[in-house]
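1. Got a predicted model here, sequence first, then my questions.
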Amino acid sequence: MTDRLILVLDAGTTSTRAMLYRRDGRRIATAQADLTQYYPRPGWVEHDAEEIWRQSLACARRMVEQAGGPDRIAAIGITNQRETVVAWDRRSGEALHRAIVWQDRRTAAECEALREAGHEPMLQRRTGLVVDPYFSATKMRWLLDHAPVVRDAGERLALGTVESWLAWKLTGGLHVTDASNASRTQLMALDGGDWDPDLCALFGVPRAALPEIVDNAGAFGETQPDILGGAVPISGMAGDQQAATIGQACLRPGDAKATLGTGAFILANMGETMPASAHRLLGTLLYRIGDRRAYALEGSIFVAGSLIQWLRDQLGLIEKAEDTEALARSVADNGGILMLPALVGLGAPHWKPQARGIITGLTQGTGRAHIVRAALESLSHQIHDLADAFAADGAPWRLLRVDGGMSANDWIVQDMADILNLPVDRPSDVETTALGAAMLAGLGSGLFSSLEEASAMASPATRFAPAMHVKERAARLRGWRAVLATQ
């Protein structure tokens, strides 16, 4: 069995992928397909759930063919964009509405009403999460209130996040979610094991429509034989940021990682201690495997790689993301330009859904390189805000491990090390989200006996040491705080 492969489905925000891993952690093949983004109104972000399924299946079939058939696949792991909500019909298996994406802000008014009613302290204490449109519960309620086809589905209605949708489609009707994704809905208490009836009642989400909550590793079910050419076990599932934390081998309390993808997400392993933030960070379940639980403290930045996409697609300042590194290096500094990248509001630790983006300091001498450099610098500034919040909550970073598409840019990683005044490690394979799902699938299928054994799949890292003068760092942060204060 040890020569068989692990297939991972990684359904992200801008694309979905399938990857093949060997037991030693080597990634031997990847198939990728873009996902269409829909913006029906300002602040609204949607996906076509059927497109997520079609593209994920097409990528998976390519990997099965490359592996030499389904018999060569020992297990499937699934990881996904978290908080995104799908509603579908249990009988037909068809989506009832476009998926509402984690970035979507349409429920800001409902969240404000919950805060005004005094529910946020209780919700943060019980779920680890602040009240914000980011999370799944208000999205589910919005569908029930505003989409008649969802409201009228009755007992046929199934609600879930993206891993639930994929598991249902792969198996022909298995309705499950893993504990890490469930912890992001605001419908499961952090110390609970099932949907909380009081939380479901508060948000008005019917318990009968929700999936069964399962561990992050185990024997969940098998694919229908006609899907991949044979029955293949699904044995690992996790939300993308928890999966990346595992893929970075952040298995000890205090280990911290930052994934630089569409957004940027920093998680610090808190061990068995259930986190309680006094500085508007999030408490989340890192993983649940049998009787073992691990928690994490998390800070979420909503705009990271999507800012680079915006520079390319909306402003035309770059042709491809890789251009940003050369442009940032082509100027001595930002030329006085500062950027607040609040394209979909501000996430942790500020939580300002109504914030809007700002570019300030423009002069006749401003060139596109200055704007691009200021955009990259804004990521380091936001991560520095989170570092302060983590330290204030008693979880200071000793070292930060980075991964995700943006971390391939050496300039960005060095700038983060400089602004944080900390060493930053980048693995040789930055696709640690998929790797974490592979580790969980390997554990769930019996390829490994523990997560610690599975962590041998992690790749070696390159270290970036801080090299910025203290006065330059202080000046950068003063400028950032001045722009932030305008919101």
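-> Sure thing, it's come through.
2. going forward, measure contacts between C-alpha atoms and count neighbours the same way
-> Will do.
3. so where do the strands sit in the stretch 301-450 of the chain?
-> Applying DSSP state E, counting those that start in this stretch to the stretch 301-450 of the chain gives strands spanning 338-340, 358-360, 400-403, 424-427.
4. Likewise for the stretch 101-250 of the chain?
-> According to DSSP E, counting those that start in this stretch, the strands that the stretch 101-250 of the chain contains are 157-160, 176-178, 212-214, 217-222, 233-239.
5. and here's the other structure:
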Amino acid sequence: MRIAAIDQGTTSTRVLVADTAGRAEVVHTLRHAVTYPQPGRVEQDAAELLANIRLALAAAGPVDAIGLANQGESCLAWDAASGEALSPVIVWQDTRTGPALAEMARQGVADEVAARSGLPLDPYFSAAKLAWIIRSVPAAAAALKAGRLRLGTTDAYFLDRLAGAFATDRATASRTGLMNIATGAWDPELCRMFGVPIECLPEIRANTAGFGQIGGTPVAAAIVDQQAALYGHGCRHPGEAKITFGTGAFALAVTGATPPLTALAAGLVPTVAWDLGDGPVYAIDGGVQDAGSAIEWAVRAGLADDMADFTGFASPPAVARGLVFVPAFSGLGCPHWDRSASPLILGLQPDMTRIDIRQALLEGIAFLTADILAAITAHAPLAAEISIDGGVSRSPYFAQFLADCSGMAIRVRGFAERTAFGAAALAAHALGMDLPGPADAGVLHTPQDDRAEAWRATFARAQERCLGWRSAP
């Protein structure tokens, strides 16, 4: 049996073909444009994303089933009759809804939103983005008046257009701010508070409930990308965790069958990991907003040619020489939730070069990730080692530095396509089969440097200076 898994991510769309003989290979990858029309705004073209999914599926050839992993909180509006997008895709990194959310906080609804959705009032999540579309895009307002408006995360748009299923999965819905974390259904009161018509939202289904057909091939499973990676890493039991380094860096740890609502007080996000048809399994989540996107900035700025420039450094850590880089290009997520934070470089000396800045940038991503692991560990025990994949995880220097500054054992997986493999494995599960996991022991990095506590204190002092910067007078 052959399964095609579409990983529709922030910067690319790729298709992995896996089979029950243990083979798994990405057969096609397409990059797409990300635009920044104004400060704080991050957008994509829905038609381009849809076309790339079609091309990727065509490259996969004949398959028996399809799994879809989506980029999470990115969302849009479209016309139910024509299927045409009425807005750009507003990407998860977009912060345009900050003022509206601040006003909601002043009205005293933050605790009610958190109690119902499990999520903080932050531009990261979809609810305020969808409300902004209704308020600010005339075509969407007209479609609403005519009874033709559809709203949702990108997966719902793809499934509607390609598979004839206006639906989303429970894990993705838990990232919107509109789903009740306890009931797994759209919450009428949350929809009212945000100003999102509940009748315009897609049906919520279990992750393996089936999502229509594309060209006669069943879409057997759908899931948000980070939860797909969690499943793809083989994490099934409480305490098992992974970190995926893509555009951002996202740590998820399985917690069990009860919503971990107390996690929010620690700056973490309770979320649905997956629902295989017998009820939700929950996880706690923490994210670094800028990981791969910070590396891409360095390339655009002429500080590096590509990721290969971040793979090794001969000198001592930059932080040990007083150089610190806080890569808060999109603000800070967990555990600070300060989207007004700004990137900051401290400690530059006349003899330092772009190599030193690259090293400090890589260390900054590791420090922010270590903050998340510390928050998760304080909330719930973790397994003996953390599995990581993607992007900067391929840098041995980064992996070892993360082990040192977090004080945890870090295993770098050689097979990096954990998100796509997770979607494929879920599709196989929906068909009553198991996909054998890639034979991949990876490389284990254990803490080696006893100076890490002092380094973290240095980074924390720098991080304090970047908090609230964009809102400062």
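-> Okay, I see it. Please read these numbers as outputs of a predicted model, since none were measured by experiment.
6. Columns distance to E51 of the first structure and mean neighbour count on top of the strands of the stretch 301-450 of the first structure, output as a markdown table?
-> Output for the strands of the stretch 301-450 of the first structure, formatted as a markdown table (distance: least, C-alpha to C-alpha, whole Å; neighbours: other C-alpha atoms under 10 Å):
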| stretch | distance to E51 of the first structure | mean neighbour count |
| --- | --- | --- |
| strand 338-340 | 33 | 25 |
| strand 358-360 | 34 | 14 |
| strand 400-403 | 26 | 26 |
| strand 424-427 | 31 | 23 |
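7. could those strands go into CSV alongside distance to L311 of the first structure?
-> Shown next, in CSV, are those (distance: least, C-alpha to C-alpha, whole Å):
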stretch, distance to L311 of the first structure
strand 338-340, 12
strand 358-360, 12
strand 400-403, 21
strand 424-427, 25
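8. what's the closest of these to E94 of the first structure?
-> strand 400-403 (34.4 Å; C-alpha to C-alpha).
9. Work out the gap between the closest one and the centre of the chain.
-> Here strand 400-403 of the first structure is found 14 Å from its chain centre; the criterion is C-alpha atoms, centre = their mean, to the nearest Å.
10. which residue numbers in the second structure go with it?
-> Using TM-score structural alignment, strand 400-403 of the first structure lines up with residues 386-389 of the second structure.
11. do stretch 419-432 of the first structure as well
-> Counting by TM-score structural alignment, stretch 419-432 of the first structure falls onto residues 405-418 of the second structure.
12. now stretch 116-130 of the first structure
-> Under TM-score structural alignment, stretch 116-130 of the first structure corresponds to residues 106-120 of the second structure.
13. Contacts for that stretch, please.
-> Residues outside stretch 106-120 of the second structure that contact it (C-alpha atoms under 8 Å, 6 or more residues apart in numbering): 104, 121, 174-175, 177-182, 187, 190, 261, 264, 269-271.
14. thinking again about what came up before, mean shift between the match of strand 400-403 of the first structure and the first structure?
-> Compared with the first structure after fitting, stretch 386-389 of the second structure has a mean deviation of 0.8 Å; criterion: mean C-alpha distance after the TM-score superposition for the first structure.
15. Many thanks, we can stop here.
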